[in-house]
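Enquirer: Task: produce atomic coordinates for the following.
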Amino acid sequence: MPNRTIGLSLRTKTLIYLMAIVTPIFVFSWYASVVSGNETKKQVGSALLQLAKQTHTTLDRDILGISENTIKMIQEPLVQSMAKEMAGTPFELVRQYVALGELMNKYGVSDSFYSGLKYSLLIPVNDPSRYKFAPSYQQLANGVFFVDPKTSPWYKTVFDLKGKGNLQVLDHFGAQGAGKSLTFLRVVKDFATDLKTDIGIIAVTDLQTVLSNDMKAIELPESSEIYFTDRDNRILASKTNKQMGEKVRIPGEWLKQEESNSVVTLDQKTYLLAYHRSYPYDTKLIILTPVSIITSQATQTHRLIVFITAFYVFLILLTVSLFIRTFLRPLRKLGALVRSFVPGKELVLAHPPGRKRDEIGELTLSFFRMTRRLNEMIHERYVMEIKQKETELSMLQQQINPHLLYNTLESIYWHGIALGQKDVAEMVKDLSKLMRIGLSRGRDVISIGEEIEHAEAYLRLQQRRDKTAFRVEWEIDEACLQAQIPKITLQPLLENAIQHGVAKMEEEGRIVIRIRRMDEADIEITVSDNGYKPVDSNRLNAIAGEESPNEGYGIRNVQKRLKLHFGDRYGLFYESNPGGGVTARITIPDQERSGETGGEHHA
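Expert: Purely as a prediction, here's the structure:
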């Protein structure tokens, strides 16, 4: 660890050490929360499984009591005599029908423990139309009904059980429009034929009322669901709004055992499943409880742990903050001060050095004194170099600027006008403008707009003097007109373009001057001609670089003044044009925009 942090700042190291302290705390908090949640789910799961067993036992006991009532009913002589009465006269059949109806009502009313149940006797016949005196089971809630086994799909299932009780969800058993009913069904065997003949089926309907009342008494966690289902997971009774006969969607692998409690995911929600299976009637009891409800207490405990942890971390952060403020921050400021120091520029401090008398304050004061002494030495050398360059610029300017008398030129201009020599007068006027801009009232740099006026006057003079018809095209970015440039920069380049390029080409000669901004800080100026002579741009660049000191005075003069004003980054460069001629390319800084010369000196 120490070897890996050698190149890191003190602040970064402090944060790393802080993370090393805080991370185990959060990991412990998370681990405690997970363990607490798992233990809670385990304990609650065991409790729910025991509750499922007890509830299932209670429901089985209710069904067993109803089953015993059906056995008693089957043993009733009135029920057993029904097989014989079916072959008797219609009068005897009706009398038997009425007596059996009263017996059914008696069982339903006298059974106070299972109040609300309705008992019926279903007798199979091939032609129910013979018994029109008897309503169907879709018309009455209970009684004696003659049914066609072919129209009752559940009938065969019950008979196949050979006297064993069975639970079925029947539709429309009772008055017209009645809904589904959980029904206990048992075949009635004829004792006179040694149980070889079937008399009918006893049906106990509305069993869901009794079972639902038992389930309502169960106290479950909030949002829990409890279902009493058959072997195919069809709901027989529940405490939810789901309909009887609807299937509970539980993955099959969780319901293969006799009992279990586990965590399952249904519809993107996690539940704790408590499941118990009973074999007398092959039923299941399923309890589903949201895990979020179970772990709510553990979540509250976890939040308390998180709060305590956060408070502890806050104390650590407060301590680290004080450490950074009193030690690391002054060191960081001193480092920023060292990085911001530029030789020759005065350091700007928010507070005077030496205000703090500790070791860091003394170190800052010593650094400030050192930079001040260094700046004094740099300033002295800078002043000497400025004076030397000013002398050199003055000598170069005197070599290129002719000294003419403005008043004499003005007089010649008006004299030419008076004599009707307008061309001569205009030439004198352009020459006067050329001389005035060249001198520029003693300034070494002028705006690009002024330099363009100087170049235009020069071009007009050349065209009138030699009667040449070459074309001149200007492509000027007006945003560059206020930028500064050494005066008489374009004239030597235009002179070379005329003399060595388009002088003898008449109307075919073409000179293009382009001025544009390259980026946010630089401006590019190009003077391009389409001269017919082949041009060696490498030789021209060598002359501009003073590798040939005996030729190209104008080029060398322009190049040297550009670099003296703006530095070695800027200057003049030549390149040959593919179709003939040459392009002189000048780059200068946009002084108006940047506010600085970009070089070593600016006169």
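Enquirer: from here on, contacts and neighbour counts on C-alpha atoms
Expert: OK.
Enquirer: could you point out which element follows the longest helix seen in the chain?
Expert: Longest helix of the chain, by residue count under DSSP state H: helix 10-75. Next along the chain after helix 10-75, taking DSSP states H and E as the criterion, comes helix 77-80.
Enquirer: Are there helices or strands packed against the longest helix of the chain, and which ones?
Expert: strand 180-190, strand 197-205, helix 207-216, strand 259-266, strand 269-278, strand 283-290, helix 291-294, helix 296-323 (3 or more CA pairs under 8 Å, 6 or more residues apart in numbering; DSSP states H and E).
Enquirer: Take the ones you listed and write them to JSON lines, including distance to residue 47 and mean neighbour count.
Expert: Output for these, formatted as JSON lines (distance: least, CA to CA, whole Å; neighbours: other CA atoms under 10 Å):
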{"stretch": "strand 180-190", "distance to residue 47": "29", "mean neighbour count": "24"}
{"stretch": "strand 197-205", "distance to residue 47": "33", "mean neighbour count": "23"}
{"stretch": "helix 207-216", "distance to residue 47": "16", "mean neighbour count": "18"}
{"stretch": "strand 259-266", "distance to residue 47": "10", "mean neighbour count": "17"}
{"stretch": "strand 269-278", "distance to residue 47": "9", "mean neighbour count": "22"}
{"stretch": "strand 283-290", "distance to residue 47": "11", "mean neighbour count": "24"}
{"stretch": "helix 291-294", "distance to residue 47": "12", "mean neighbour count": "18"}
{"stretch": "helix 296-323", "distance to residue 47": "16", "mean neighbour count": "15"}
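Enquirer: Ok, which of those comes nearest residue 553?
Expert: Nearest of the helices and strands packed on helix 10-75 to residue 553, taken as CA to CA: helix 296-323 at 66.9 Å.
Enquirer: One more, please, to line up against the first structure:
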Amino acid sequence: MLIKRLNDMPLRDKLMVSYFIILALALSIFGAFAFERASAVIKQQVQASTQQTVIQAKNNLQSYMRDVENVLMKIHVDSTVQNVLGKPQPNNGFQLNRDIKNLESAILGADIFRKKTSSIQLFAFNKADYPSINLGDSIFSSNDVEQEDWFRRTVEMGGKIYWYINGRQICSARLIIDVSDPRRVLGVVNASVDITQFLGGVDRIRIGKTGKVFLVNDDRIIAGTESELTRMLSNEPGFFSTIYENKQGSVFKGLNKNEYLIIYDELIGPKLKVVGTVPTSELVENIGIIRNALFLIAAISLIIAFLSSIFISYKISAPIYALADRMKSFDSDQYTKVPVYSNDEIGEIYNSFNKMLERIQQLIDEVNEQSRREKEAEMKALQAQINPHFLYNTLDSINWLAIKAGADDISLMVNSLANFLRFSLNKGREFISIANELEQVRSYIIIQKFRFKNKFDVIYHIHEEVLSYTIIKLTLQPLVENAINHGFDGIEYKGLIEIKAYKDEKYIHLQVNDNGKGADIDSLNKMLLEGGGESMNEMGYGIRNVNERLKLYFGEGCGLYFEDSQYGGITANIKVRAVLFGRMEEG
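Expert: Here you go, the predicted structure:
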């Protein structure tokens, strides 16, 4: 029903509706695409910016960690620490207390200026009389901590720094190795940093309005100051599973009915990571502005498009309505032209209409003329059928007179000529069997031998299987004529023509070889492709015609080409598709 109503609509309304719909669709598609691309670009930019923030935070934390590691290294190589820990434990209390005081001074001096650590503890090996962990300040015997996990892991690290988190402290520990005997372990030094101090600069970083950068360790969020965001994330198992999927990454994740941008990277090992998280809604506030702007532009464009469609449809349809009114009064017996008022496309339609009227009258005249010519052609066709019969009968009469007079040579020539003409005409058909084509060439050669008084010989190498296949009439004769008239012209020895025919899997191959004076093979082949211009003689036209007919009827890949003959002259090669005679359709 709707389609019928559309079909019945006036042209003016169709143009207006079509124009409006096309513009509306174009604006909708463009607006949706522009909004989608703008949203994607903003998200990518925000993601990249947030990722840089997290990377900078990580770099800051790693810089702090290197400072702490430098403090541990300074203690490790300190000469006082090496001397005190490297010698046996003294027997008197005075010397023991003096050694402990010296170690405390060395530890204090290692971080006295920068204050990167909250506390530093040294655990000496083989110093049973050193204070226990519960009684001392910073120098202890290792006996009380040897079973603790951090201590065992530090020993297993073999001199490398071991980082771990203990409550609100981030700690690092390393072995103190005798610099004069690397196989001898003297103790362990442990430095602790308060989390608030460690995250001091990072904790002040804000991503969006509520986003934060913090640490995550073993499904636990570690932040300098707790916030609503960190409390919410602590209760979301999906948050922790996301950041532990890869070493580092960036992902938009739905948590607690909101989407969050989560960017994470390893800080120390696979468990301790730096994480930046922010609600996506805070990062893409500009997208709403872009969406509203696009809606406003689309609405204004649609109003303009509607008004434009009314105006344009009227300007286009008004002349067409006028032409339609004139065509309604068109009388087939009267061809009245319409006046032209413009030079635009409508004016061209008016001109075309007037030319159509003129053409109709011209076609009527041409049909009458064509009818007359067809009748004349029929008469000429009848005459063409009569003339060959008259010619054959005349040649047959001459042949009997020659036989009666004992002129066998004349009889042979007349019979050869009759055969040649019969195969040339071929009842008006273009195709002929190879057997008949060879018979026609033999007749032609007999006549030419009389003319040139046996100045050349002809040999045939014909495979019998090819005789029943198809060729175009008058294919071989122009090549033989070319060899006689041009190849043997001016030679002082007896000419030789060899005619060969054989078949391969798909094609029939025919060759005409001669021992004449030869020619420029490249020029001959070029003549077949491009023609010889005004200088090409009648024979050249004949040979080129053979090639073009072969390509026309047998297709590309078939045709004629020349090459040097083994006898010293020219070899003309013909290649055609192998089609049995009678199965090839002409035209």
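Enquirer: Give me the TM-score for these two chains.
Expert: Overlay of the two chains. TM-score (TM-score structural alignment, normalised by the length of structure 2): 0.42; 302 aligned residues with a CA RMSD of 4.6 Å.
Enquirer: which residues sit against stretch 13-32 of structure 2?
Expert: Contacts with stretch 13-32 of structure 2, where a contact means CA atoms under 8 Å, 6 or more residues apart in numbering, come from 6, 294, 295, 298, 301, 302, 305, 306, 309, 310, 312, 313.
Enquirer: Farthest pair within the residues you listed?
Expert: Comparing all pairs in those by CA to CA, the longest separation belongs to 6 and 294, at 31.4 Å.
Enquirer: Who has more neighbours out of those two?
Expert: Between residue 6 of structure 2 and residue 294, counting by other CA atoms under 10 Å, residue 294 is the more crowded of the two (19 against 13).
Enquirer: May I ask you to confirm that that one belongs to a helix?
Expert: Yes - using DSSP: H, G, I helix; E, B strand; the rest coil, the assignment for residue 294 of structure 2 is a helix.
Enquirer: For residue 300 of structure 2, see how far away it is.
Expert: Counting by CA to CA, to the nearest Å, the gap from residue 294 of structure 2 to residue 300 of structure 2 is 10 Å.
Enquirer: Next secondary structure after the longest helix along structure 2?
Expert: The helix spanning the most residues in structure 2, taking DSSP H as the definition, is helix 11-77. Following helix 11-77 of structure 2 in sequence order, the next helix or strand is helix 79-86 (DSSP H and E).
Enquirer: How about the very next helix or strand once past that following helix, which residues are buried there?
Expert: Sequence order places helix 93-110 as the next helix or strand after helix 79-86 of structure 2, per DSSP H and E. Within helix 93-110 of structure 2, the residues scored as buried using 16 or more other CA atoms under 10 Å are 96, 99, 100, 103, 104, 106, 107, 108, 110.
Enquirer: And the helices in the stretch 251-400 of structure 2, which stretches?
Expert: Here the stretch 251-400 of structure 2 has its helices, by DSSP state H, counting those that start in this stretch, at 280-283, 285-328, 345-404.
Enquirer: what angle sits between the last one and helix 285-328?
Expert: With axes from the mean of the first three to the mean of the last three CA atoms, to 10 degrees applied, the angle from helix 345-404 of structure 2 to helix 285-328 works out at 60 degrees.
Enquirer: Show me what helix 345-404 of structure 2 is packed up against.
Expert: With contacts defined as 3+ CA pairs under 8 Å, 6+ apart, helix 345-404 of structure 2 has these neighbours: helix 285-328, helix 408-425.
Enquirer: cool, and the first one?
Expert: With contacts defined as 3+ CA pairs under 8 Å, 6+ apart, the packing partners of helix 280-283 of structure 2 are strand 258-268.
Enquirer: what's around residue 391 of structure 1, how many residues?
Expert: 11.
Enquirer: what's the distance between it and residue 382 of structure 1?
Expert: Per CA to CA, residue 391 of structure 1 is found 14 Å from residue 382 of structure 1.
Enquirer: for residue 163 of structure 2, helix, strand, or coil?
Expert: Applying three-state DSSP: residue 163 of structure 2 is strand.
Enquirer: show me what contacts it?
Expert: So residue 163 of structure 2 contacts 170, 171, 172, 173, 268 (CA under 8 Å, 6+ apart).
Enquirer: 6 Å instead?
Expert: Applying CA atoms under 6 Å, 6 or more residues apart in numbering, we find residue 163 of structure 2 in contact with 171, 172.
Enquirer: and what of residue 55 of structure 2?
Expert: So residue 55 of structure 2 contacts nothing (CA under 6 Å, 6+ apart).
Enquirer: do you know how far it is from residue 195 of structure 2?
Expert: Noted for residue 55 of structure 2: a distance of 19 Å to residue 195 of structure 2, by CA to CA.
Enquirer: Could you do residue 282 of structure 2 as well?
Expert: 28 Å.
Enquirer: Which one of the two is surrounded by more residues?
Expert: Shown here are residue 282 of structure 2 and residue 195; by other CA under 10 Å, residue 195 has more neighbours (21 against 14).
Enquirer: correct me, but the more buried one touches residue 171?
Expert: No - in this structure, residue 195 of structure 2 is not within contact of residue 171 by CA atoms under 6 Å, at 9.6 Å.
Enquirer: Cheers, nothing more for now.
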